[in-house]
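Colleague: pasting the sequence and the predicted coordinates here, then a few questions.
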Amino acid sequence: MSTESSRRLAWRKSSYSGNEGGECVEVAVAPGAVYIRDSKDVHRPNLFVQAAGWSSFVKFAVDY
């Protein structure tokens, strides 16, 4: 997905981020993939992982 296309995704921040801005990671879900970006620099290329990989990461983080 191009950077231009990824800007049209519905980006979300963690509910733990608060409203003060600052250093946040945002995620957006697309068919088969999850995109990740730095909220301070949204014009840089995004990282993306397959949905199964994201699912494994979240499970690990929750179980940790």
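Modeller: Here it is on my side, so go on.
Colleague: C-alpha only now, for contacts and for neighbours.
Modeller: OK.
Colleague: helix/strand/coil for residue 37?
Modeller: strand (DSSP: H, G, I helix; E, B strand; the rest coil).
Colleague: got the contact list for it?
Modeller: Going by CA atoms under 8 Å, 6 or more residues apart in numbering, residue 37 touches 25-27, 44-47.
Colleague: take a look at this one as well, against the first:
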Amino acid sequence: MTDPVTLRWVKSSYSNNGGSCVEWAPEYAAATGEVLVRDSKVPDGPNLTLTADAWAGLVAVAKSHS
């Protein structure tokens, strides 16, 4: 498992609405090709590991529902 303390997590620019937010670790994705995703309200909770294609799909679905 990746140490969450050493990762830099990034929220969407839309996340200042006070709602549910997803964060991701872009440097980890660039280095490994895997996209780590977590719930911003539970920073010590579990991470999802997505492929780049799965991440792109998740982002596309989120954009289509905003």
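Modeller: That came in fine, so what should we check first? All values derive from a computational prediction rather than experimental measurement.
Colleague: tm score of chain vs chain?
Modeller: The TM-score (TM-score structural alignment, normalised by the length of the first structure) is 0.67; 60 aligned residues with a CA RMSD of 2.3 Å.
Colleague: list only buried entries from the contacts of residue 37 of the first structure.
Modeller: 26-27, 46 (16 or more other CA atoms under 10 Å).
Colleague: what's the closest of these to residue 60 of the first structure?
Modeller: Using CA to CA, residue 27 comes nearest to residue 60 of the first structure of those, at 17.2 Å.
Colleague: could you find the counterpart of residue 11 of the second structure in the first structure?
Modeller: Residue 11 of the second structure maps onto residue 13 in the first structure, with residues paired by TM-score structural alignment.
Colleague: its match: what's it in contact with?
Modeller: 24-27.
Colleague: which of the three states applies to residue 43 of the second structure?
Modeller: Classification of residue 43 of the second structure using three-state DSSP returns coil.
Colleague: next: residue 60 of the first structure.
Modeller: The three-state assignment at residue 60 of the first structure reads helix, by three-state DSSP.
Colleague: ok, now residue 4 of the first structure?
Modeller: Applying three-state DSSP: residue 4 of the first structure is helix.
Colleague: so it versus residue 43 of the first structure, what's the distance?
Modeller: 9 Å (CA to CA, to the nearest Å).
Colleague: likewise residue 53 of the first structure?
Modeller: Distance, residue 53 of the first structure to residue 43 of the first structure, by CA to CA: 24 Å.
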